[in-house]
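S.K.: let's see this in three dimensions:
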Amino acid sequence: MSGQPVPSDGTGAAGEPVDPLEYRRAIGRFATGVTVVTTFAGRHDHAMTANSVTSVSLYPVLMLVSVEQDSRWHEAVAESGVWGVSILGEHGRPTAEWLASPGRPLHGQLDRIAHHRGPQTGVALLDGALATLECRTVAAHPAGDHTLVVGEVLSVESPARVEAALVHFRGRYGILP
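M.R.: All right, here's what the predicted structure looks like:
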């Protein structure tokens, strides 16, 4: 770190605005795992594909998901206060694509996806996931057009069998053994 102040107005070092498309292209080169985050609100399951999910702390056990503020999932998790994370393996691509597709119907979006209810919160957790976690929201921090939703992890399921991970890189899905 140089100790120099960082511009907080969205401009780069030369004072020029950072192009959001160039930023998206650059950050797309950061390979990530692929998850499905779920919640339950308004008598409906809400689910979406998310790769902006990360561990925050071990003491206490916390994680976060970055959620676009104008998404249905954002509104639902704010109402519910609980959510689940299913980490997808190599066979999860069709699920990831379905739950990332814009305009999909809210009602029945998990009907064709095998899932079970989490023991602590009752949110949907995907069968066959590499691991699943249930969380209770403890903080929500607005960050630009997204909200960083921080959750205390209430339960973890990590099956003994491990398959390859589904990853996202440069706008495409791939497999990491």
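
S.K.: hey, let's count contacts and neighbours off CA atoms from now on
M.R.: Noted.

S.K.: which residues in this structure form strands?
M.R.: Along the chain, counting by DSSP state E, strands occupy 32-33, 35-41, 44-50, 53-58, 61-68, 82-87, 115-117, 124-126, 131-143, 146-157, 165-169, 172-176.

S.K.: residue contacts, residue 49?
M.R.: 34, 35, 36, 37, 96, 97, 99, 100 (Cα atoms under 8 Å, 6 or more residues apart in numbering).

S.K.: can I get those in TSV with neighbour count and distance to residue 82?
M.R.: Shown next, in TSV, are the contacts of residue 49 (neighbours: other Cα atoms under 10 Å; distance: Cα to Cα, whole Å):
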residue	neighbour count	distance to residue 82
34	25	20
35	28	16
36	25	14
37	28	11
96	19	21
97	13	24
99	20	19
100	15	20
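
S.K.: nearest to residue 21, of the residues you listed?
M.R.: residue 100 (19.1 Å; Cα to Cα).

S.K.: give the closest residue to the closest one in space, chain neighbours not counted.
M.R.: Counting by Cα to Cα, 6 or more residues apart in numbering, residue 100 lies nearest to residue 49, which is 5.2 Å off, once chain neighbours are set aside.

S.K.: second chain to compare with the first, below:
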Amino acid sequence: MGAAEIGMGAVRAAEFRTVMSRFATGVTVVTCVQEGFDHAMTANAFASVSLDPALVLVCVEDDSRFHEAVLHAGAWNVNVLEEGQRGRASWFATSGRPLVGQFDTTPTRRSAETGALLLDGCLATLECVTESVHRAGDHDILIGRVLGMELARPEGRPLLYFASSYGTLGDPAAR
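M.R.: The predicted structure follows:
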């Protein structure tokens, strides 16, 4: 069956974005340090890949400043945001932030494994080294080997991204 036969002839970017926005995801902030400068990017294209060895992936747009930094750094952290961290998600999703001072209002600590920053107050963190990079359209898929991790807030609730907006899980008592 060809692409035209299944309705995939001329997929327009705006329509594709709208359709994909109906898939709810968690929200992360990925960090790295390159040549002494800390970098960060909000990402919802994040997933586990393998349990043994422990591998994760994150997709990074190729024309972003973070793309160049994370490829050269070779190591990065994933910070899984909790529902009260909407402001952080928005802050690190905004392109054009100056490198100096971008973490001034975000409490952090430095990872012993990667040297990159870990954001305080997250549900969980993962410290990764780049295992491989795969080109995919206008993004690169970075596969990272997990060197360290922490489940910081096991009782916490995740920040979600759905329909191009941040949200939270419904009240668990209402189920």
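
S.K.: about what we covered before: if I look at the aligned residue in structure 2 for the residue nearest to residue 100 of structure 1, how far off is residue 78 of structure 2?
M.R.: Residue 49 of structure 1 maps onto residue 42 in structure 2 when the alignment is built from TM-score structural alignment. For residue 42 of structure 2, the distance to residue 78 of structure 2 (Cα to Cα, to the nearest Å) stands at 10 Å.

S.K.: repeat for residue 153 of structure 2
M.R.: 15 Å.

S.K.: what about these two, which has more around it?
M.R.: Neighbour count, other Cα atoms under 10 Å: between residue 153 of structure 2 and residue 78, residue 78 has more, with 31 against 12.

S.K.: residues contacting the residue nearest to the more buried one when sequence neighbours are not counted?
M.R.: Leaving aside its chain neighbours, residue 78 of structure 2 sits nearest to residue 30 (4.6 Å; criterion: Cα to Cα, 6+ apart). Contact partners of residue 30 of structure 2, counting by Cα under 8 Å, 6+ apart, are 40, 41, 42, 43, 76, 77, 78, 79.

S.K.: what is the nearest of those to residue 1 of structure 2?
M.R.: residue 43 (33.8 Å).

S.K.: mind listing what the closest one touches?
M.R.: Residues counted as contacts of residue 43 of structure 2 (Cα under 8 Å, 6+ apart) are 27, 28, 29, 30, 58, 59, 93.

S.K.: quickly note the distance from the equivalent of residue 139 of structure 1 over in structure 2 to residue 68 of structure 2.
M.R.: Here residue 139 of structure 1 is matched to residue 132 in structure 2, going by TM-score structural alignment. Distance of residue 132 of structure 2 to residue 68 of structure 2, computed by Cα to Cα: 15 Å.

S.K.: do residue 25 of structure 2 as well
M.R.: From residue 25 of structure 2 to residue 68 of structure 2 the distance is 25 Å (Cα to Cα).

S.K.: these two: which has the busier surroundings?
M.R.: residue 25 (19 against 14).

S.K.: quick one: map the more buried one onto structure 1.
M.R.: Using TM-score structural alignment, residue 25 of structure 2 pairs with residue 32 in structure 1.

S.K.: pretty sure its match is touching residue 171, no?
M.R.: No - with contact defined as Cα atoms under 8 Å, residue 32 of structure 1 does not count as touching residue 171 (10.7 Å).

S.K.: on that earlier part again, ok, which of the strands of structure 1 comes nearest residue 12 of structure 1?
M.R.: Among the strands of structure 1, strand 131-143 sits nearest to residue 12 of structure 1 (Cα to Cα), with 18.0 Å.
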